[in-house]
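Chemist: give me coordinates for this.
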Amino acid sequence: MTPEPLERVGHGHRFRVWRWPGTGRPVVCLHGFTGDGQDWAPVVGAFGGRPVFAPDLLGHGQSDVAPDPAAHRLPDQALALAQALNLDDFDLWGYSFGGRVALSWACAGPTGVGHLGLIGATPGLADPANAAARRAADDALAGRLLGEPLPTWLAAWQATPIIATQRRIEPQARQAMQARRRAATAAGWAASLRGAGTGAMPSLWANLGALALPVTLITGAEDEKFSGLAAQMHRLIPRARHRVLPGAGHCAHLEAPGAFSDALASLDDAGQTVGD
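Modeler: Next up is the predicted model:
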């Protein structure tokens, strides 16, 4: 099904939002770094015919480039998205970078989020030295992004082990994703790295115990790093469950869409695991 392109404004920023029609409580889906909202197209059906809203995050897709890294700070971007979408009762899913935005959103207080789903996501880095080192690494990566031809940078990025498993994504969907990446604006991605990278985000580890809503953590069996992080998060979040998808790496929902659909089918309308 082809999504309807919408334009929404939040905190002065223009967001492109892709909407798939449906009935029931809406689902908001946030993509990963270098992606856009249309990346969710192959798994929209997993949400059981509910309306799905998938925005292009700042610096990505057809949303504002926002070259100032300060505009990309996760708490501010979460508030901007909340204003732009203006939904009162919805489920929120995020993958990787989008998962960090989603977690920042859910931790902001009463937000209308009924269920939170995180795919290959982290609450940030609690150790200040580790966070500083990551900021430096992301700054260097952003510098290369701005200094190299985009195809050269993309080839190196997609060869990294955590991204390389995306070769499993269904060919037609993967080719469409690649075409959209090649049309991206390097300045937007660079600003996102510098303003919203893992080292730049405020650590949310201390907030996990206060999350009262049901949370589903999904990781790929071959993504050992994020499966380990999810196991730690699972122990801290009161109403969490962790599902590991076989045959998948970091981009678990797109690398193993059937297993992702099965995981969602085991949730009832309140986001609880049936039978738990």
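
Chemist: make it CA atoms for all contacts and neighbour counts henceforth
Modeler: Fine.

Chemist: check for me that G117 belongs to a strand.
Modeler: Yes: under DSSP: H, G, I helix; E, B strand; the rest coil, G117 falls within a strand.

Chemist: let me see the contact set for it.
Modeler: 91-94, 99, 215-218 (C-alpha atoms under 8 Å, 6 or more residues apart in numbering).

Chemist: 7 Å instead, please
Modeler: Applying C-alpha atoms under 7 Å, 6 or more residues apart in numbering to G117 gives the contacts 92-94, 215-217.

Chemist: and S63, by the same measure?
Modeler: S63 is in contact with 14-16, 56-57, counting by C-alpha under 7 Å, 6+ apart.

Chemist: W205 too?
Modeler: Each residue near W205 by C-alpha under 7 Å, 6+ apart is listed here: 123, 126.

Chemist: after the one helix or strand I218 maps to, which helix or strand is next?
Modeler: In this structure, I218 is located in strand 215-220 according to DSSP states H and E. Downstream of strand 215-220, the next assigned helix or strand under DSSP H and E is helix 224-236.

Chemist: which strands and helices sit next to that next one?
Modeler: If contacts are counted by 3 or more C-alpha pairs under 7 Å, 6 or more residues apart in numbering; DSSP states H and E, helix 224-236 sits against strand 215-220, strand 240-245.

Chemist: how about this one, so we can line them up?
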Amino acid sequence: MLSHGLSLVDHGGQGSPLILLHGFLGSGDDWLSVLPELKNKYHCYTIDLPGHGSSGGFSDEISAEADAFAGISDRVHRLLSEEGLLPATVMGYSLGGRIALGFASHYPDDVELLILEGANPGLKTERERQERIDSDSRWSQRFRAEPLKDVLKDWYRQPVFSSLTEEQRNKLVKQRSIDNDGSLLADAMDLLSLGRQSDWWHVSSQLTCNVVYIVGERDNKFLAIAEALKKEAFKKNGKVCKAVVADAGHNAHRDNPKDFLVSLFSAECLKG
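Modeler: You can find the predicted model right below:
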């Protein structure tokens, strides 16, 4: 179903709604490896974010907004509300995790559980934000001007993807080159740059629901973020726990689906 410029797919299952948000370059299909087990506990839905999958490009309305994250959160909320899917558990990977965090910031009463996989809560200084905007702008220019396959070869050489084997890297480049449009990715890069995202470090500690931050054991940058979020929440009595996935890098649910599910369902703040 396509509504509010977003593609929502009902995968079925048992229990309360679970909304799954993919990362940059991905689509709802990226969750297929973990959906069978998730459906034993939740009624699962995937959403393709703007510029990805079946959702097409960004609307002129979102493109013109000062805060694209707020615009997407609003559209996701309207879509889920119209379908009677709120409140829900919301899980997002990387870019999807950042969208999930923004959604929880704007609509905290509609989130029963927030699950973040390798998601950055935001940059804390103006200098960091501007440097990230400049870096993302260089990438977006390449996405618009160069063959997608060539850009992706360099994209997957970034430090955050250092845990990938050469075989895994080549497979991703091939798959993502087929599944994506360079100009739409460039729009996503420009509008959803981490440098344009609000500082959401405080959000997880202010929510009344539990927050699970799940991360691959080889994803050192985001392991540190997970620990920092726990400490921030502890100071403010928030309910944040870290779940570490063995033998996995940044995209833990792709690298090790089995242990991803084990780590998620055994997360400390979900016990009892």
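
Chemist: so which of the contacts of S63 of structure 1 hold up in structure 2?
Modeler: Using both residues aligned by TM-score structural alignment, their matches' C-alpha atoms under 7 Å, structure 2 keeps these contacts from the contacts of S63 of structure 1: 14-16, 56-57.

Chemist: just the buried ones from those residues?
Modeler: 14-16, 56-57 (16 or more other C-alpha atoms under 10 Å).

Chemist: would you turn those into JSON lines with distance to F226 of structure 1 and secondary structure?
Modeler: Formatted as JSON lines, those follow (distance: C-alpha to C-alpha, whole Å; DSSP: H, G, I helix; E, B strand; the rest coil):
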{"residue": "R14", "distance to F226 of structure 1": "31", "secondary structure": "strand"}
{"residue": "F15", "distance to F226 of structure 1": "29", "secondary structure": "strand"}
{"residue": "R16", "distance to F226 of structure 1": "29", "secondary structure": "strand"}
{"residue": "D56", "distance to F226 of structure 1": "23", "secondary structure": "coil"}
{"residue": "L57", "distance to F226 of structure 1": "22", "secondary structure": "coil"}
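
Chemist: nearest to Q172 of structure 1, of these?
Modeler: Using C-alpha to C-alpha, D56 comes nearest to Q172 of structure 1 of those, at 20.3 Å.

Chemist: quick check: the gap between the closest one and G197 of structure 1.
Modeler: In this view, D56 of structure 1 and G197 of structure 1 are 17 Å apart by C-alpha to C-alpha, to the nearest Å.

Chemist: and C29 of structure 1, by the same measure?
Modeler: Here the criterion is C-alpha to C-alpha. By it, C29 of structure 1 lies 19 Å from G197 of structure 1.

Chemist: rewinding a little: how do the contacts of G117 of structure 1 look in structure 2, which are kept?
Modeler: The contacts of G117 of structure 1 retained in structure 2, by both residues aligned by TM-score structural alignment, their matches' C-alpha under 7 Å: 92-94, 215-217.

Chemist: generate a PyMOL selection restricted to the buried entries among these.
Modeler: Buried residues within the kept ones among the contacts of G117 of structure 1, by 16+ other C-alpha under 10 Å, are selected in PyMOL with:
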select buried, resi 92+93+94+215+216+217
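
Chemist: just put the kept ones among the contacts of G117 of structure 1 in JSON lines and tack on distance to P151 of structure 1.
Modeler: Putting the kept ones among the contacts of G117 of structure 1 into JSON lines (distance: C-alpha to C-alpha, whole Å) gives the following:
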{"residue": "L92", "distance to P151 of structure 1": "32"}
{"residue": "W93", "distance to P151 of structure 1": "29"}
{"residue": "G94", "distance to P151 of structure 1": "26"}
{"residue": "V215", "distance to P151 of structure 1": "37"}
{"residue": "T216", "distance to P151 of structure 1": "35"}
{"residue": "L217", "distance to P151 of structure 1": "33"}
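
Chemist: average offset of the strand holding I218 of structure 1 relative to structure 2?
Modeler: Following the fit onto structure 2, the mean deviation recorded for strand 215-220 of structure 1 is 0.5 Å by mean C-alpha distance after the TM-score superposition for structure 1.

Chemist: the residue nearest the centre of structure 1: which element?
Modeler: The centroid of structure 1 falls nearest to G98 when counting by C-alpha atoms, centre = their mean (2.0 Å). Secondary structure from DSSP H and E places G98 of structure 1 in helix 97-106.
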